[in-house]
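Q: Return a 3D structure for these sequence lines:
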Amino acid sequence: MTTLPDALAPDDMQTRAPAADGADAAFGAMPEWRLDDLYAAPDDPALKADIDWARQACLDFAARYEGRLAGLDGAGLAEAVAAYERIESRLGRVVSYVSLRYQQNTVDPARAKQLGDAQTAITDLTTPLVFFTLELNRLEEITLQTLLDGSPALARWRPWIERVRAFRPHQLSDELEKFEHDRSVVGVASWVRLYDETTAALEFDVDGETLSLEATLNRLSDGDRTRREAAARALTQVFRKNLRLFTLIMNTLVKEKEIDDRWRKYPSPQSVRHLSNQVEPEVIAALDAAVVEALPRLSHRYYAIKAKWLGLERLEFWDRNAPLPDADDRKIPWEEARDAVLGAYADFSPKMAELAQPFFEKGWIDAPARPGKAPGAFAHPAVADVHPYVLLNYMGKTRDVMTLAHELGHGVHQRLAAEQGELLSRTPLTLAETASVFGEMLTFQRLLAAETDPTRRKALLAGKVEDMLNTVVRQMAFYRFESRVHAARREGELTSEQLGEIWMAVQRESLGPAITLGDGYETYWTYIPHFIHTPFYVYAYAFGDGLVNALYAVHRDGMAGFQDKYFDLLRAGGTKKHGELLAPFGLDAADPGFWRRGLSVIEEMIDGLEALDG
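A: From the prediction side, this is the model:
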């Protein structure tokens, strides 16, 4: 059913500070969303009309098809799926609008109320649809395959049907499924909303200045070490003050998931994410093992080098994102950031730049940081017959330019995949990160090629290494943290101290001996939104980075027709699995050497940084 989409879960929390609406003296004018492509205003009659239409459409759909799917021929079943898609699309427009307005200002009670009311209304009105996927999964396999093979109209929906039927062994009774559907609006969604509104309202006293979470995290990359430490102390103080609430939210959501997993007979807490990502557990296990094996050569080695650059025996945890000495700390104007990304995209293919251009011109990006605005960054596909929306918190750093490139990669991907329609455009998270990370790589390579100053080249290369470590090493550490938390929660409720111990253990393993994880760092799990929004989302980043490193190597080696094959990969949306999509490039994620080759790209960059030191 239509709910708040995974795509609205923010990408890895970026560190940014607030700016004035729409512009900043250092950045110039920046775009903000124009949501009128969805609805003209919060009280637009069309919004209520769409909800009313969907309510009647759901009743009509159930009256026509409930209890009758087994008697349909291929054409009739194809017509049913198409009708179901039309309802999903109309409701997706409603959810997108109220969700995006809420993300613009999560502390506005009116926006929060509209989101909550819309989610409740949609949950209620879609109850008559619950039967559809349940009955679809009850069709005998031989019967369904005969229908698919005999009807071109139905065969178009094969990928979506296969995704639905992947969950067939974990389906509950019709009555229980309807109960779960009705309960959802006061279950997970409410706890997620509580977390979001709590984090958005947090205030931090840093050297007498009151800052938001974004602004305080931004100080952790300040060039002044005393300012970084002050920010870290402020974060610790506020996280500790709210630790009981965050611990309760985590315990509740993890237990809720354990109950659901147990009733549905999922073999592991990660199973539902693997199924939705259409990726085999063995592939993710191989990725995790490859990352753990490479830690001494990657993060452990890099942070030891960075400590030496900073003149320190060891880094404190607030030094991890510190800029290098003599690094260029200028603020990059928005127009320069835009030109860098579009230029990198155009170098790869003019078509890619053409797909990205409207985001800047038509109100598809909301760039300025504002009090109350959702943290981090994301690209939301909205619905297939409109266009995606990108949220940023732009603060003019090189990393912010990379974030722009990342989210525009998502946007280009979503525009191309939209050709498949509402149901078939939905890309598994593992493949959804491909275009975003590829966009980052293109932009980085362009910036590096244009930079002639040795100090700035070193800073650029170090920044890319840190981004890749955050994308691969840090995200897989998050995955191991979640895995251990979900396993431990099955033995009983976890205290704040236990959660902190698990967090510290995986962080020590991940970051290595060159970083001191001092008092207070045990609370830092609390600000990672993915643990709350989308359990086990995080490995998709590492999957995407490794996949892109391999793809970029193929591109760099001059594969004929690479651009066309790449656009075909993006255009496929959710119609193909990773094995089918990678085959034209000669790549196989099931190959144990695949991930080692991807990680070797990071290792080679660290080698390059060591060589710069002579």
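
Q: Going by C-alpha atoms from here, please, whenever you check contacts or count neighbours.
A: Fine.

Q: Residue 416 is in contact with residue 384, correct?
A: No: contact between residue 384 and residue 416 fails when scored by CA atoms under 8 Å: they sit 9.6 Å apart.

Q: The two: which is more packed in?
A: residue 384 (23 against 20; other CA atoms under 10 Å).

Q: For that one, which non-adjacent residue is closest in space?
A: residue 418 (4.6 Å; CA to CA, 6 or more residues apart in numbering).

Q: number of nearby residues for residue 59?
A: Neighbour count for residue 59, taken as other CA under 10 Å: 15.

Q: remind me, longest strand of the chain?
A: strand 389-394 (DSSP state E).

Q: For that strand, enumerate the helices and strands it packs against.
A: The contact analysis (3 or more CA pairs under 8 Å, 6 or more residues apart in numbering; DSSP states H and E) places strand 389-394 against strand 365-368, strand 378-380, helix 398-417.

Q: All the strands of the stretch 151-300 of the chain, in order from the start?
A: 204-206, 209-211 (DSSP state E, counting those that start in this stretch).

Q: To check against the first, give me the structure of this:
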Amino acid sequence: LLLQEESNVSDNASIHFIENELQAWEDMYIQLRNRLEIHNHNEVLSFGKANYLAMNAETHHGRLSAFSSFTEALEKEKAVFASVLNHIGRLRNLKSNLLQEEEVLSQSLQTNGISKNALLEMWNAIERNVEKLSRVIMFHKRSKETFTWHDLMTLEENHQIHIPFSMAIENIYDALKDIDEELAQFAKCAIMNGWVDAAPRDNKPPSGFCAPFLSEGESRISLRYDGTIDSVRILAHELGHAWHFYIMSNEQSTAFLDDYLPMSMAESASIFFEMVLVDYVVKTAESEELKKSLLSWKIRNSFNYVMAIRASFQFEQTFYEESQKGPISADKLERLSIHSQQVAYGNSLTEYQPFVWMKYGQFYTANVPFYNYPYTFGYLLSLGLLEIAKQDGSKFHPKYKGFLSETGKRPVEELVKQYFHIELNDNKFWEKSLLQINKDIGEYLELVQKEV
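A: Sure, this is the predicted structure:
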């Protein structure tokens, strides 16, 4: 017994050491990324600015130029980034072995309150739908020699709508009001009370961020609002996080206050707000042309959740398996990344996103392996919850609040079953959520084929 206790103490010390090492390598990644200089024509761009311009520059030429320059800069630095990622892979596998886990994924699933079976049911449902989902890609690809990931994600339709910040607030308010007045008032108060810094400064990342101040029952949100529909979506997403934190601050959940916040719940809360907004703006589009543009954007956003994130998950899982054999070269990491995208997109594109494993900081996050699948989970769950909200009317909101208030107290699988009678181990739920995306695709193709 004494030897066992000594062994446990030794293991705990080793785990603590590994966690510190992981943090050091995450810091190294951030430093390398921040020092990266991207030369684009006569301008030197930061990592964040290059990434932003590659997807959001005003002209097709501007986007393509920034994307090419960004890719060239990453190509030159791939060896050092590969070295950092290899150290992280080695340490994660060591930690997993010390915890006597079957794989690195095990701890993540436990933290998120999801069984491996439920996760597999979700991925399998997506796999069964890849061909249907790819119909949009095949439509855009017709009669073209090449149609790349970058072509797909920067289709011109995404750049035709400019939304002033005041209109963004109005849209979010009206959308949430359809679910419940309390949600709408919360979002309005958060903005009116100065919780949101939306200035589009160059040093801000493309995505948003929400920081809770639990004792005050408040949050602070930062995002780069640029008038695109996507920045309205990000604002709604972060307000969803703020609402979740607000519910938690009222609840005083010990699990939550001890920094235990399952990503599965966090992303379900934020993406639900996002889906409510997206559904509303498509539904209230004033013209067929606007509706077509919004549907195109909505579908491509769904591809991020069910294709790009699936590819990230598959890459990460393969990476940890391969890491057990020793360090992996930068070129092999890139091959693994491209292969995972080919599978996720059903081989429907002629080129895929280069150097995802360098661009996505989530792979380097010290204390959170698999910082990916909870987004897909939250997205598909939110699609299901939105349908329930439409059916249940005023009965939905109290259930939704109750669901969020139990964050961290019980596994999310138990909570969705209790509050919404959803069985996550049943592929019928996942198929039903994916049907919503396929309906959008059908409607979009009907609109665009009128023009062909």
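
Q: Could you dump the helices and strands packed on strand 389-394 of structure 1 into TSV with distance to residue 145 of structure 1 added?
A: Formatted as TSV, these follow (distance: least, CA to CA, whole Å):
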stretch	distance to residue 145 of structure 1
strand 365-368	43
strand 378-380	34
helix 398-417	26
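
Q: And these: which comes nearest residue 352 of structure 1?
A: Residue 352 of structure 1 sits nearest to helix 398-417 of all these, at 7.2 Å, using CA to CA.

Q: Determine the angle, from 0 to 180 degrees, between the closest one and strand 389-394.
A: Interaxial angle of helix 398-417 of structure 1 relative to strand 389-394 (axes from the mean of the first three to the mean of the last three CA atoms, to 10 degrees): 180 degrees.

Q: How far off centre is helix 398-417 of structure 1?
A: Its chain's C-alpha centre and that of helix 398-417 of structure 1 lie 12 Å apart, by CA atoms, centre = their mean, to the nearest Å.

Q: What's the average distance for that helix when superposed on structure 2?
A: Compared with structure 2 after the fit, helix 398-417 of structure 1 shows a mean deviation of 0.8 Å (mean CA distance after the TM-score superposition for structure 1).

Q: List the contacts of that helix.
A: 332, 337, 341, 352, 355-356, 377-381, 384, 387-390, 392, 394, 425-427, 432-433, 435-440, 443-444, 463, 567, 570-574 (CA atoms under 8 Å, 6 or more residues apart in numbering).

Q: counterpart of that helix in structure 2, which residues?
A: Under TM-score structural alignment, the match for helix 398-417 of structure 1 in structure 2 covers residues 229-248.

Q: Then stretch 486-494 of structure 1?
A: Mapped onto structure 2 using TM-score structural alignment, stretch 486-494 of structure 1 spans residues 320-328.

Q: how about residue 334 of structure 1, what's its match in structure 2?
A: Match for residue 334 of structure 1 (TM-score structural alignment): residue 165.

Q: Go ahead and confirm its match touches residue 228.
A: No: counting by CA under 8 Å, residue 165 of structure 2 does not reach residue 228; the two are 9.8 Å apart.

Q: list the helices and strands the top helix by length along structure 1 packs on?
A: As assigned by DSSP state H, the longest helix anywhere in structure 1 is helix 74-104. Judged by 3+ CA pairs under 8 Å, 6+ apart, the packing partners of helix 74-104 of structure 1 are helix 45-65, helix 109-125, helix 141-150, helix 152-155.

Q: what's the mean gap between the longest helix belonging to structure 2 and the aligned bit of structure 1?
A: Counting by DSSP H, the longest helix found in structure 2 is helix 60-98. Helix 60-98 of structure 2, aligned to structure 1 and superposed, deviates on average by 1.2 Å (mean CA distance after the TM-score superposition for structure 1).

Q: Which part of structure 1 matches that helix?
A: Aligned by TM-score structural alignment, helix 60-98 of structure 2 falls on residues 225-263 of structure 1.

Q: Over to stretch 26-37 of structure 2?
A: Stretch 26-37 of structure 2 maps onto residues 192-203 of structure 1, going by TM-score structural alignment.

Q: next one: stretch 263-283 of structure 2
A: Under TM-score structural alignment, the match for stretch 263-283 of structure 2 is residues 429-449.

Q: and that stretch, which residues are buried?
A: Using 16 or more other CA atoms under 10 Å as the test for burial, stretch 429-449 of structure 1 gives 429-444, 446-448.

Q: What of stretch 79-92 of structure 2?
A: Along stretch 79-92 of structure 2, these residues count as buried under the neighbour rule (16+ other CA under 10 Å): 81-92.

Q: Distance from it to the middle of the chain?
A: Relative to the mean C-alpha coordinate of its chain, stretch 79-92 of structure 2 is positioned 22 Å out (CA atoms, centre = their mean).

Q: Stretch 53-63 of structure 1 too?
A: For stretch 53-63 of structure 1, the distance to the chain centre is 32 Å (CA atoms, centre = their mean).

Q: what range in structure 2 does it sit on?
A: The aligned range for stretch 53-63 of structure 1 is empty, by TM-score structural alignment.

Q: equivalent range in structure 2 for the longest helix of structure 1?
A: Using TM-score structural alignment, helix 74-104 of structure 1 lines up with nothing in structure 2.

Q: What of stretch 275-289 of structure 1?
A: Aligned using TM-score structural alignment, stretch 275-289 of structure 1 spans residues 110-124 in structure 2.
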